[in-house]
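Engineer: What follows is a predicted protein model with its sequence.
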Amino acid sequence: MAAPSLPIISLAPFLRPDATRESKLHAATLLHEACSTHGFFYLSHHGIPSSICTSVLDHARRFFLSSPEASKSSIARRDPEAGGDGARGYQKLGENLTKNSSDYHEAIDFYRPVPLEPFSSGGWKLLRGPNLWPEDADNSGFKQAFEEYWTKLLELGDKVMIAMAWALGYEDDEEVILRHTKEAFWVARVIGYPPLPRGAEGKSCGEHTDYGCTTFLLADQTKGALQVQASDGKWLDADPVDGAMVVNIGDMMQVWTNGLWKSTVHRVVHKGENYRVSVPFFYEPDWEARVKPLERCVKASGGERKFGETVYKEHIMGKVAGNFYSGGGDMGAAGN
């Protein structure tokens, strides 16, 4: 078996209460190197049972391959003018856009609930609405499986934020990032990728970076689909590794680190014969978080502040708006 193209990082020292400072510093050093070089890595010893991961993937595959079209349509994403929030719900093939080009996948999008603020017309504002859940009788347990999985990922995300603080030299203030993610505005996608038609020029999911802090990807065993752009412009395959998740950093982490860590461009090009299923979870800042470079990162990167302050809710609303409407410029889908 060929060695993975990305580093494998164990989170064990940050999950064990009896871990030594030396073991944490060693893991933090490896994490810093991975985030500085690739912005992507495999996370092992993450503490999420394989039974939960298997259940989530099984429910996702059953939805895409077995649910009637009427069931999918019943939870379709709707624009605010049509009584939706413009983001949550099911998208059929080709509906999602990356840089104004249609992606060849179908998906259900979920977001952390935010206060519902109806327009006087009875619709909802962008991103202010309820999540929409499949209710097929032959796929019962879908909601329970995903909510259990996401709860564990939020706990894992908290641990990763502490590990990343150590990696940035903040072991004496390990909640320097976590203070801004106490009510993380998580985003989750359940994505189905049919094989690209033979000779197609498009992408399963076009080139993009992710929006927030850290993305945790659970996917089936399909190889040669997820691709990560290296610093020399070449594309590396991020094939599944047993027992590990693919993790990458997003735009907000690039701001916090003043560019020491890059929000890496990636894409999905699925030319295999199978139907690929992936379940990315995006651990984000708080809705109202104001993100700006950390002082030690500014100093470590030469003393020049490369980014101004970003209000997270404004950042994500601009990104999401570009996912479904042409004219979105560089706005891109979050898909792995």
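Structural biologist: Perfect, thanks for sending it.
Engineer: drop to CA atoms for contacts and neighbour counts, all remaining ones
Structural biologist: Noted.
Engineer: need the longest helix for the protein.
Structural biologist: helix 142-167 (DSSP state H).
Engineer: What residues sit buried inside that one?
Structural biologist: 142-143, 145-146, 149-150, 152-154, 156-167 (16 or more other Cα atoms under 10 Å).
Engineer: show me the contacts for the spatially closest residue to Val255 that is not a sequence neighbour.
Structural biologist: Of all residues not flanking Val255 in the chain, Pro293 sits nearest, at 5.5 Å (Cα to Cα, 6 or more residues apart in numbering). Neighbouring residues of Pro293 by Cα atoms under 8 Å, 6 or more residues apart in numbering: Val255, Trp256, Thr257, Asn258, Arg305, Lys306, Phe307, Gly308, Glu309.
Engineer: same check, this time on Gly327
Structural biologist: Asn100.
Engineer: neighbours of Arg88, just the number please.
Structural biologist: By other Cα atoms under 10 Å, 27 other residues sit near Arg88.
Engineer: Repeat that for Glu273.
Structural biologist: By other Cα under 10 Å, 11 other residues sit near Glu273.
Engineer: Next, the closest residue to it other than its chain neighbours: secondary structure please.
Structural biologist: Computed as Cα to Cα, 6+ apart, the closest residue to Glu273 that is not its neighbour in sequence is Pro195, at 5.7 Å. Put simply, Pro195 is coil when judged by DSSP: H, G, I helix; E, B strand; the rest coil.
Engineer: Correct me if wrong: Pro195 contacts His270.
Structural biologist: Yes - in terms of Cα atoms under 8 Å, Pro195 counts as a neighbour of His270; the distance is 5.6 Å.
Engineer: Which one's more surrounded, the two?
Structural biologist: His270 (25 against 18).
Engineer: got a list of what the more buried one touches?
Structural biologist: Tyr193, Pro194, Pro195, Leu196, Lys203, Ser204, Gly224, Ala225, Leu226, Arg276.
Engineer: which among the residues you listed gets closest to Leu31?
Structural biologist: Using Cα to Cα, Leu226 comes nearest to Leu31 of those, at 21.0 Å.
Engineer: what about versus this one:
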Amino acid sequence: MATATVANIPVIDISGNQQQAAKELVDAAIEHGFIFIKNTGQDIPVEAVDGAFDLSRKLFSAPVEEKQSCVYQKNNRGWSSMKYETLDPKNQRVGDFKEAFNFGEFVDGQAQQPIPPTIAPYEAQICAFRDLCYEMSLRINTLLGIGLEVDPPDFFSAAHLREKGASGTILRLLYYPPLANTDADREDVRAGAHSDYGSMTMLFRLKGQAGLEIQTRENTWAPVPVCPPGTENDPAPPILVNIGDLLSYWTNGLLRSTVHRVVFPGPGKEVVEGETDTDPRYSMAYFCHPVGTMPLTPVPSERVRKVNAPADASAGNPHAERKVLTADEHLNMRLRASYLQFYKDKE
């Protein structure tokens, strides 16, 4: 395997000057659609991330019968088995080679859905980690509003406040087996090419685990390192934030909802130095969504108003064209495409 030319994604420390951090976040969101946030432990303690990964390992090693009792439902919560989801249905011969478990809202520390008995004793810990992600997502949304000179600057964060209504926000735990433990071909994918459905995503990964790639402006695929240069000695890998469809809609395509995928690296493919797919891959994604009834009209920003959507804003992204009016409508459209058979069976 050849050493990769990795994706050029900026690393930003949001713990310092907020105006500078806001500018850097917006610049990265416009150019790349992906941003590394240094994980200093200020917003989400390293111990909380490590603990959540430990629970993820417990969950996916639980008996199949336990997971099946919490199977995926129409509210986008629960367990999905190997090859159940198909993120790129037009180009995949089979579904994604991954398992996933989606946690929706918690009320008074309790999940509003069935959870496997193996992790039931840790329900409060899962809730606490989800709350940490929620608070950090509000902070990043506020910085994006400042950087885009939105009036008011808390427009994005206010649209995500829990007290304003239900949303499609999900904490997703993911498990990807190594190729040797599957019936996949090397050209199959662990997660098909897609853009994310919500406003933004916060992704947590483990050192040494390869697979994530983004589609560049040149329409090529570039691996995304877990630890980009300069972060190798940080207490934890940086949190990878990417812009989703809704922030792209809200900004007339100014912020990029970049297409990405998870592959099986192997012979003839480039890999990041020090990363492999010989072991299982675990990741955790916090999919941030605004209140479901929120309209997707352009935000009150002179910067957005004066800029026409970039000519290549929709390059590689079949969902960049606005087809829906609210956050929930967009989410439902994307879910129906990814879980086609599930929705057919329900009709």
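Structural biologist: Yep, it's here. The model shown is predicted, which means the values in this text are computed figures rather than measured ones.
Engineer: now for Tyr149 of structure 1: what does it line up with in structure 2?
Structural biologist: Using TM-score structural alignment as the criterion, the counterpart of Tyr149 of structure 1 in structure 2 is Phe129.
Engineer: ok, now how distant is its match from Leu87 of structure 2?
Structural biologist: Going from Phe129 of structure 2 to Leu87 of structure 2 by Cα to Cα, to the nearest Å gives 26 Å.
Engineer: Could you pull out the strands in the stretch 51-200 of structure 2 for me?
Structural biologist: 78-80, 99-103, 106-107, 110-111, 170-176, 189-194, 200-205 (DSSP state E, counting those that start in this stretch).
Engineer: In structure 1, what stretch matches the longest one?
Structural biologist: It stands for strand 170-176 of structure 2. With TM-score structural alignment as the criterion, strand 170-176 of structure 2 aligns to 187-193.
Engineer: neighbouring contacts of the matching stretch?
Structural biologist: Under Cα under 8 Å, 6+ apart, the answer for stretch 187-193 of structure 1 is 60-61, 64, 104-112, 204, 270, 275-284, 335.
Engineer: Val324 of structure 2 is in contact with His330, isn't it?
Structural biologist: Yes - assessed by Cα under 8 Å, Val324 of structure 2 is found in contact with His330 at 5.7 Å.
Engineer: Between those two, which has more neighbouring residues?
Structural biologist: In terms of neighbours (other Cα under 10 Å), His330 is the more surrounded of Val324 of structure 2 and His330; the figures are 20 against 15.
Engineer: And Glu174 of structure 1, how far from His26 of structure 1?
Structural biologist: Taking Cα to Cα, one finds Glu174 of structure 1 at 15 Å from His26 of structure 1.
Engineer: Between these two, which is the more surrounded one?
Structural biologist: Glu174 (19 against 13).
Engineer: Residue in structure 2 paired with that one?
Structural biologist: Mapped onto structure 2 by TM-score structural alignment, Glu174 of structure 1 lines up with Pro153.
Engineer: now that match: how far from Ala309 of structure 2?
Structural biologist: From Pro153 of structure 2 over to Ala309 of structure 2 the distance is 21 Å, taken as Cα to Cα.
Engineer: Next: Asn242 of structure 2.
Structural biologist: According to Cα to Cα, Asn242 of structure 2 stands 18 Å off from Ala309 of structure 2.
Engineer: So which of the two has more stuff around it?
Structural biologist: With neighbours defined as other Cα under 10 Å, Asn242 of structure 2 and Ala309 compare such that Asn242 has more, 27 against 17.
Engineer: In this structure the more buried one contacts Phe204, no?
Structural biologist: No - contact criterion Cα under 8 Å: Asn242 of structure 2 and Phe204 do not qualify, at 11.7 Å.
Engineer: Give me the aligned partner of Asp188 of structure 2 over in structure 1.
Structural biologist: When structure 1 is aligned by TM-score structural alignment, the residue opposite Asp188 of structure 2 is Gly202.
Engineer: How many residues are close by its match?
Structural biologist: Neighbours of Gly202 of structure 1 under the rule other Cα under 10 Å: 14.
Engineer: Spit out the contact partners of it.
Structural biologist: Counting by Cα under 8 Å, 6+ apart, Gly202 of structure 1 touches Ser102, Asp103, Tyr104, Leu196.
Engineer: that older thread, show me the contacts of stretch 187-193 of structure 1 that map onto helices.
Structural biologist: Residues of the contacts of stretch 187-193 of structure 1 located in helices (DSSP H): Ala60, Arg61, Phe64.
Engineer: Need those residues in CSV (columns: distance to Gly212 of structure 1 and neighbour count).
Structural biologist: Formatted as CSV, those follow (distance: Cα to Cα, whole Å; neighbours: other Cα atoms under 10 Å):
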residue, distance to Gly212 of structure 1, neighbour count
Ala60, 24, 23
Arg61, 26, 19
Phe64, 27, 21
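Engineer: Next up, the contacts around Pro280 of structure 1.
Structural biologist: Counting by Cα under 8 Å, 6+ apart, Pro280 of structure 1 makes contact with Ala188, Arg189, Val190, Thr215, Phe216, Leu217, Leu218, Ala219, Gly335, Asn336.
Engineer: Please list which of the residues you listed are preserved in structure 2.
Structural biologist: Mapped onto structure 2 and checked by both residues aligned by TM-score structural alignment, their matches' Cα atoms under 8 Å, the contacts of Pro280 of structure 1 keep the contacts Ala188, Arg189, Val190, Thr215, Phe216, Leu217, Leu218.
Engineer: Out of these, which two sit at the greatest distance?
Structural biologist: For these, the maximum inter-member distance is 13.4 Å, found between Val190 and Thr215 (Cα to Cα).
Engineer: can you map out the helices along structure 1?
Structural biologist: Along structure 1, the stretches classed as helices by DSSP H are 21-37, 50-66, 69-74, 142-167, 251-256, 295-300, 312-324.
Engineer: which residue sits farthest out from the middle of structure 2?
Structural biologist: Most distant from the centre of structure 2: Lys306, at 29.2 Å, with distances by Cα atoms, centre = their mean.
Engineer: Ser69 of structure 2 pairs with which position in structure 1?
Structural biologist: Using TM-score structural alignment, the partner of Ser69 of structure 2 in structure 1 is Ser74.
Engineer: Ok, Val26 of structure 2 next?
Structural biologist: Checking TM-score structural alignment: Val26 of structure 2 goes with His32.
Engineer: Can you get me a residue count around Lys323 of structure 2?
Structural biologist: If you count neighbours by other Cα under 10 Å, Lys323 of structure 2 ends up with 10.
Engineer: measure the nearest residue to it once chain neighbours are set aside to Asp245 of structure 2 for me?
Structural biologist: Nearest residue to Lys323 of structure 2, sequence neighbours excluded (Cα to Cα, 6+ apart): His330, at 7.8 Å. For His330 of structure 2, the distance to Asp245 of structure 2 (Cα to Cα) stands at 9 Å.
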